[in-house]
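Visitor: A predicted structure for the sequence below; I have some questions about it.
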Amino acid sequence: MIWEKLKEWMGGGEDGNGEFQPEWITLLEKNLPLYKRLPDEMRQHLHERIARFVESVRFEGCNGLDVTDDMILTVAAQACLLVIHRDGVPYPGLRTVYLYPSTFSSIHKSVDAMGVVTEGRVHRLGESWETGTIILSWDSVEQGARDIRDGSNVTFHEFAHQLDHEDGPTDGAPGLASRAAYRSWARVFSESYADFQELTERGRKTVMDAYGATSPAEFFAVATETFFEKPRQLSGKQPELYEELVGYYGLDPREWLP
């Protein structure tokens, strides 16, 4: 499997003799058009991030799905683009990625204003758990990866949630470098979120998916999808929000997408 080959590549790379195999690059170019737009130096760094990711995370197929190298690379490349400037393990708290062939269902509990708990089964494209698990629908992963302009990408979305989990509550504020960074993030995101909720309540068309108005955590995840796939539209509509995301992710997708 690919993790064994990647371990060998990482070992060879330390001595300057390793090479990210051409067939892996071919798979990434086929499944992830965004990969071809990245600067050469960033692609090389992404290869190393992918290897670290695959080394630290277990992939499992569900409902009879056989997990292939193709699937692993497609998920790993997108996940690692979010943390391309990190050192060490890309997602230290993540242990397992479960892949379903298509939409899966799970039990959802909700509590109304009177404290009444309602439980029901809902259909999902992805989930991210604070216990170190991500669940993805493979056909949604594949579709989101191949269309880099629709602002919808379940892999970016769920891995943004995973970043949000890292510092405690899933509240739309991932781990940041300083108190000053938290203050700036809190101001910009709270104002942007309030404005976004108002627009969606009025039925106005927005560059971000309206699902982002359901909670601060979903706002951050949807903003991440839009940041990577519609950077110019987002920067035009929400310049302060965009700059916060540039600072957090350490990159600017406007440099790759025309």
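Guide: Done, it's in. All values derive from a computational prediction rather than experimental measurement.

Visitor: only C-alpha atoms from now on, for both contacts and neighbour counts.
Guide: Will do.

Visitor: show me where the stretch 151-258 of the chain has its helices.
Guide: For the stretch 151-258 of the chain, the helices defined by DSSP state H, counting those that start in this stretch cover 154-165, 179-201, 216-229, 231-237, 239-249.

Visitor: dump those to a markdown table, plus distance to R49.
Guide: Output for these, formatted as a markdown table (distance: least, C-alpha to C-alpha, whole Å):
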| stretch | distance to R49 |
| --- | --- |
| helix 154-165 | 14 |
| helix 179-201 | 25 |
| helix 216-229 | 18 |
| helix 231-237 | 23 |
| helix 239-249 | 14 |
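
Visitor: mind putting these in TSV, distance to P33 and mean neighbour count included?
Guide: TSV is the format used below for the helices of the stretch 151-258 of the chain (distance: least, C-alpha to C-alpha, whole Å; neighbours: other C-alpha atoms under 10 Å):
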stretch	distance to P33	mean neighbour count
helix 154-165	15	25
helix 179-201	29	15
helix 216-229	11	25
helix 231-237	16	18
helix 239-249	20	17
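
Visitor: chain center to the host helix or strand of E119, what's the gap?
Guide: In the assignment (DSSP states H and E), E119 maps to strand 117-124. Centroid displacement of strand 117-124 relative to its chain, using C-alpha atoms, centre = their mean, to the nearest Å, is 24 Å.

Visitor: quick check: chain neighbours aside, which residue is closest to the residue nearest the centre of the chain?
Guide: Nearest to the mean C-alpha position of the chain, by C-alpha atoms, centre = their mean, lies F156 at 2.2 Å. Nearest residue to F156, sequence neighbours excluded (C-alpha to C-alpha, 6 or more residues apart in numbering): E225, at 5.7 Å.

Visitor: what about versus this one:
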Amino acid sequence: MIKWLQNIFSAPKPTYPLPKAWQKILARNAAFRTQLDPATQKRLDLGIAVFVRDKYWEGCGGLELNDEHRVTIAAHALRITLGFEEDYFDDVKTILVYPATYQVHAKENVGGGIIVEGPSTRLGEAWYNGPVILAWSDIESQMLKRGNPRNVIAHEFAHQLDYRNGMDADGVPPIESDEQATRWLEVMKSEYDKLCQICRHRGKRSVLDCYGTTNRAEFFAVSTESFFEAADQLAQECPELFEELRGYYRQDPRTATV
């Protein structure tokens, strides 16, 4: 309890406009912000202020959290909800940040009734009604690679959107109508099957990470990464998938329109 109170009182509580130091962090680590129109940029900045203030943040594995960690994570998390109305991931209360990849003890069902148990190396995790866990070194390396279609922050927060339909992430976030849901399921199944086929053949490449073949939930999260980080390439390689994501997220990263 004492540590939680210390975190609350020590966390910055900014007002709009964001402090200049924060704006410099965003210029380095969230270049997409400068492409947004002024009204959307203001909405993002206000969201970052709320997100940083209201979450419980904790550094793990010896990491001492600072403004760069909080502001960067907030910006990339909220980017994916810019098409929604005032969505600051209120269902996510806690964000844990490790300095690098970390290990957890995990059980994995590999089929045939066989369960493998042992250490598992992680870049991030998202839990239903629980924390989002991230590895900072992976975030840093992804930001340094321009044109990199990977973004672990977008990935884990896409899982949180997926959880809004229930305790099990299944790759189907809340969708407005039955007609849209039917279309979503058809396209996602087709694109998932296509990625599985591509990833079985060495030499073939896709804008989508083969980790997306793990299951439908991971496919949605991986697709979200590519939608925001490699929109042009995704639209060219997987036009139907791109259109489904554009409709769901209500924005187009190619033109920074919301």
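Guide: Everything's here; your move. Nothing here was measured: the structure is a model prediction, and the numbers come from that model.

Visitor: would you pull the TM-score for this pair?
Guide: Overlay of the two chains. TM-score (TM-score structural alignment, normalised by the length of structure 1): 0.89; 247 aligned residues with a C-alpha RMSD of 1.9 Å.

Visitor: secondary structure of H47 of structure 1: a helix, I assume?
Guide: Yes - looking at H47 of structure 1 with DSSP: H, G, I helix; E, B strand; the rest coil, it is inside a helix.

Visitor: so what does it match up with in structure 2?
Guide: In structure 2, the residue paired with H47 of structure 1 is D45, using TM-score structural alignment.

Visitor: what do you get for L81 of structure 1?
Guide: L81 of structure 1 maps onto R79 in structure 2, by TM-score structural alignment.

Visitor: what about that match, neighbour count?
Guide: 21 (other C-alpha atoms under 10 Å).

Visitor: do the same with the one 5 residues further on
Guide: With neighbours defined by other C-alpha under 10 Å, the count for F84 of structure 2 comes to 14.

Visitor: which SS class is it?
Guide: Classification of F84 of structure 2 using three-state DSSP returns coil.

Visitor: show the contacting residues for L185 of structure 2.
Guide: V172 (C-alpha atoms under 8 Å, 6 or more residues apart in numbering).

Visitor: now with 10 Å?
Guide: G171, V172, E191, E244 (C-alpha atoms under 10 Å, 6 or more residues apart in numbering).

Visitor: the second one contacts R183, correct?
Guide: Translated: V172 of structure 2. No - counting by C-alpha atoms under 10 Å, V172 of structure 2 stays clear of R183, with 11.3 Å between them.

Visitor: picking that back up, in JSON lines: the contacts of L185 of structure 2, plus distance to G111 of structure 2.
Guide: Converted to JSON lines, the contacts of L185 of structure 2 look like this (distance: C-alpha to C-alpha, whole Å):
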{"residue": "G171", "distance to G111 of structure 2": "20"}
{"residue": "V172", "distance to G111 of structure 2": "23"}
{"residue": "E191", "distance to G111 of structure 2": "23"}
{"residue": "E244", "distance to G111 of structure 2": "31"}
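
Visitor: hmm, which two among those residues are most spread apart?
Guide: Maximum pairwise distance among the contacts of L185 of structure 2 (C-alpha to C-alpha): 13.9 Å, between V172 and E191.

Visitor: follow-up on the earlier one: which one of the contacts of L185 of structure 2 is nearest to A230 of structure 2?
Guide: E244 (15.4 Å).

Visitor: distance of the closest one from L234 of structure 2?
Guide: From E244 of structure 2 across to L234 of structure 2, the span is 12 Å (C-alpha to C-alpha, to the nearest Å).

Visitor: just give me the match in structure 1 for H105 of structure 2.
Guide: So, by TM-score structural alignment, H105 of structure 2 is matched to I107.

Visitor: list the contacts for the closest residue to its match other than its chain neighbours?
Guide: Closest residue to I107 of structure 1 apart from its sequence neighbours, by C-alpha to C-alpha, 6+ apart: R121 at 4.5 Å. By C-alpha under 10 Å, 6+ apart, the residues touching R121 of structure 1 are S105, S106, I107, H108, K109.
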